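**Student:** give me a 3D structure for the following:
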Amino acid sequence: MSRKLSTVNRQLIMYNLDINFLNDRPDLLERQVQRKVAPTQNLDQTPILIGAGVALALNALVAGAWFIFHQQNVDLTKERDTLVTTLGQKTSEVEALDKINAETDQANKEADALATVFNQIKPWSALTVELGELMQVAGVKILDIEQTEPQLPAPGAAPSPAPSPADGQAVASAPEPETAQLKISGVANTFTQINDFVLLLNQSSFFNSEKTKLIEAKLEENSTQLVAKSETADSGMAKPQLQPVVKYTIETYLSRATASEMLTELQNNGALGLVNRIKTLEEKGVIKK
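**Tutor:** You can find the predicted model right below:
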């Protein structure tokens, strides 16, 4: 036990000696203090300032670009809304204009149809005058006239397509509309009078010369009945024998010439009402001159 204490005492004595020995060296103490308190070195702040300036400039540039783009986006949005509103107004105006154009086209079609009806009319008053003059010139009699109207296409039926022309061939024109057919029946004294009557029909602008033809001509007994002037007349006197007559049937068609093309003939034959209507339609531009 005493040995352990003596060993501890020796160690304490040596530790105190070491401390004293260190305290006796001031240069070592000063070196340690200098290590603990190192002088502050002067650093160059220029790169830091440049970096900070560049960062601020980039941030300012991004902020300015964002503001410009945002303002442009706002302006474009306003312009788009204005264009959408204008487009809606223009669309309404276009629809109204299309409606007006459709109504105008319908009115024009109706006017053209009405003009076509008037322009295709050949009044019977004018035809009667024409046939009466031709009958007197030829020396024939007309006993009956039968008129047959052309067959119109069924409503909604599409017209048959025209065949496509072969190479080198001209395109065929659309067929002309059919006109009314007339069958004229009567009697004449000779076949020559009937031939003259057919020629006069061919020359008339009221009839189609290409479709005028003699259907029938035959010699028949004269059906005219002779009546005595009075009952006291000599009953034994023989009645004169009447010459036979030639009974004929002629087929013809009304001409395709329009009323506007036959104003002079219509006016000469007394169809003044139709002539005035055609002239009025021509003045209004419904019928082209």
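**Student:** C-alpha only now, for contacts and for neighbours.
**Tutor:** Will do.
**Student:** what packs against the longest helix belonging to the chain?
**Tutor:** In the chain, with assignment by DSSP state H, the single longest helix is helix 46-120. With contacts taken as 3 or more CA pairs under 8 Å, 6 or more residues apart in numbering; DSSP states H and E, helix 46-120 sits against helix 272-283.
**Student:** the helix it packs on: which residues count as buried?
**Tutor:** For helix 272-283, the neighbour count (16 or more other CA atoms under 10 Å) marks Leu274, Val275, Ile278, Leu281 as buried.
**Student:** can you lay out those residues as CSV showing distance to Thr86?
**Tutor:** Output for the buried residues of helix 272-283, formatted as CSV (distance: CA to CA, whole Å):
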residue, distance to Thr86
Leu274, 52
Val275, 53
Ile278, 48
Leu281, 43
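**Student:** what helix or strand is Arg10 on?
**Tutor:** Taking DSSP states H and E as the criterion, Arg10 maps to helix 2-23.
**Student:** equivalent analysis for Asp144, please.
**Tutor:** Per DSSP H and E: strand 141-148 holds Asp144.
**Student:** this one as well, want them side by side:
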Amino acid sequence: MYSLDINFLNDRPGAKNQGGGEKKNRPSLPVGGMTPIYVGVAVAVFFPALLGTALWFVQAQSANVDEKIAVLEQENQQLEAKIGDIKQIRAQTESIKSENQALVSVFDQIKPWSAMLQVVRDRIPATVRIESIKQTPPETVAQGQSAPNRAGGIEISGTARSFNDVNDFLLSLKQSPFFKSAEGKIVTAQLADSPIPQGLPAGVTVKVPSVVKYTIISKLSDVPASELMRELEQKGTVGLVARIRSLQRTGVIQK
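**Tutor:** I've put the predicted structure just below:
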């Protein structure tokens, strides 16, 4: 028969450790196991520091940019004020130039009466007599439009020996650069009795031939006086010629 040999001493705590038994296993760290921890700590410290440094740098740059923007805005305001002054001066200059040009254009349209009378005197036939000469005003135009002829025209009345003499007088005036050839015309021309000469002896009668009473009108030319310098000099209008030449030297009137 079998026998059971049971040793209850081996079942006591710590019985296996006596006499060189098994030792209880303890956890241990491998060599170099702390490196990842150090790396993690370094990363955790380095990146926040780097982020803080970058944030400080960005804030500093932003403050610098804001300061430059403030300076530039101030300079821009100063430049805008100066530009406004320049625009105002330019507007005033253009207004003055426009006024001067308007005055010059009116001045350049002047036809002296002395020159007009000399033209009529040079071109009247020997058989034509003048009783009156008067200037006619320029045509009225609508508001905002310029007058076609600021100088107006001329009206001549008198007597002539015949109708042909009146026609010759009109054609002669049309050839003058001081008048518009297309605007000259005979308004009236009719036969009339000649006035009886004064101082005849009593009882003496004289038969006087009839004459033609006429009225001629013509418009003054639009040609500027600056383009009629030679004709004006020939008519003795030296004062106007001298003023025009002075304006040409200053550039107000183009040559």
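**Student:** counterpart of Ile83 of structure 2 in structure 1?
**Tutor:** Here Ile83 of structure 2 is matched to Val94 in structure 1, going by TM-score structural alignment.
**Student:** what does Ala70 of structure 2 give?
**Tutor:** Using TM-score structural alignment, the partner of Ala70 of structure 2 in structure 1 is Asp81.
**Student:** count of residues packed around that match?
**Tutor:** For Asp81 of structure 1, the count of nearby residues is 12 (other CA atoms under 10 Å).
**Student:** quick check: the gap between it and His70 of structure 1.
**Tutor:** 17 Å (CA to CA, to the nearest Å).
**Student:** before we move on, what about Lys239 of structure 1?
**Tutor:** In this view, Lys239 of structure 1 and His70 of structure 1 are 124 Å apart by CA to CA.
**Student:** sorry, back to before: any idea how far Ala102 of structure 1 is from the match of Ile83 of structure 2?
**Tutor:** Distance from Val94 of structure 1 to Ala102 of structure 1, by CA to CA: 12 Å.
**Student:** grab the nearest non-local neighbour of whatever residue of structure 2 lines up with Leu131 of structure 1.
**Tutor:** Taking TM-score structural alignment, Leu131 of structure 1 has Val120 as its aligned residue in structure 2. Nearest residue to Val120 of structure 2, sequence neighbours excluded (CA to CA, 6 or more residues apart in numbering): Leu173, at 7.2 Å.
**Student:** host element of that neighbour?
**Tutor:** Applying DSSP H and E, one finds Leu173 of structure 2 within helix 163-174.
**Student:** between the next helix or strand after that helix and helix 163-174, how many degrees?
**Tutor:** Once the chain leaves helix 163-174 of structure 2, the next helix or strand it forms, by DSSP H and E, is strand 185-192. Here strand 185-192 of structure 2 runs at an angle of 160 degrees relative to helix 163-174 (axes from the mean of the first three to the mean of the last three CA atoms, to 10 degrees).
**Student:** post-alignment, strand 185-192 of structure 2 versus structure 1, mean distance?
**Tutor:** Strand 185-192 of structure 2 differs from its equivalent in structure 1 by a mean of 1.3 Å after superposition (mean CA distance after the TM-score superposition for structure 1).
**Student:** so which residues make contact with that strand?
**Tutor:** With contact meaning CA atoms under 8 Å, 6 or more residues apart in numbering, strand 185-192 of structure 2 is reached by Phe163, Asn167, Leu170, Ser210, Val211, Val212, Lys213, Tyr214, Thr215, Ile216, Ile217, Ser218.
**Student:** let me know the closest of those residues to Glu233 of structure 2.
**Tutor:** Proximity of the contacts of strand 185-192 of structure 2 to Glu233 of structure 2 (CA to CA) peaks at Ser218, which lies at 22.6 Å.
**Student:** in what helix or strand does the equivalent of that closest one over in structure 1 lie?
**Tutor:** In structure 1, the residue matched to Ser218 of structure 2 (TM-score structural alignment) is Thr252. Using DSSP H and E, Thr252 of structure 1 maps to strand 245-253.
**Student:** and the next helix or strand past that strand?
**Tutor:** Downstream of strand 245-253 of structure 1, the next assigned helix or strand under DSSP H and E is helix 263-268.
**Student:** which residue numbers in structure 2 does that following helix align to?
**Tutor:** Using TM-score structural alignment, helix 263-268 of structure 1 pairs with 229-234 in structure 2.
**Student:** what about the matching stretch, how far off from structure 1?
**Tutor:** Mean for stretch 229-234 of structure 2 is 1.1 Å (mean CA distance after the TM-score superposition for structure 1).
**Student:** stretch 165-174 of structure 2 now?
**Tutor:** For stretch 165-174 of structure 2, the mean deviation from structure 1 after alignment is 0.9 Å (mean CA distance after the TM-score superposition for structure 1).
**Student:** list the buried residues of the helix or strand harbouring Gln136 of structure 1.
**Tutor:** Take DSSP H and E as the rule and Gln136 of structure 1 turns out to sit in helix 124-138. Neighbour-count burial for helix 124-138 of structure 1, counted by 16+ other CA under 10 Å, picks out Ala126, Leu127, Val129, Glu130, Leu131, Leu134, Met135, Ala138.
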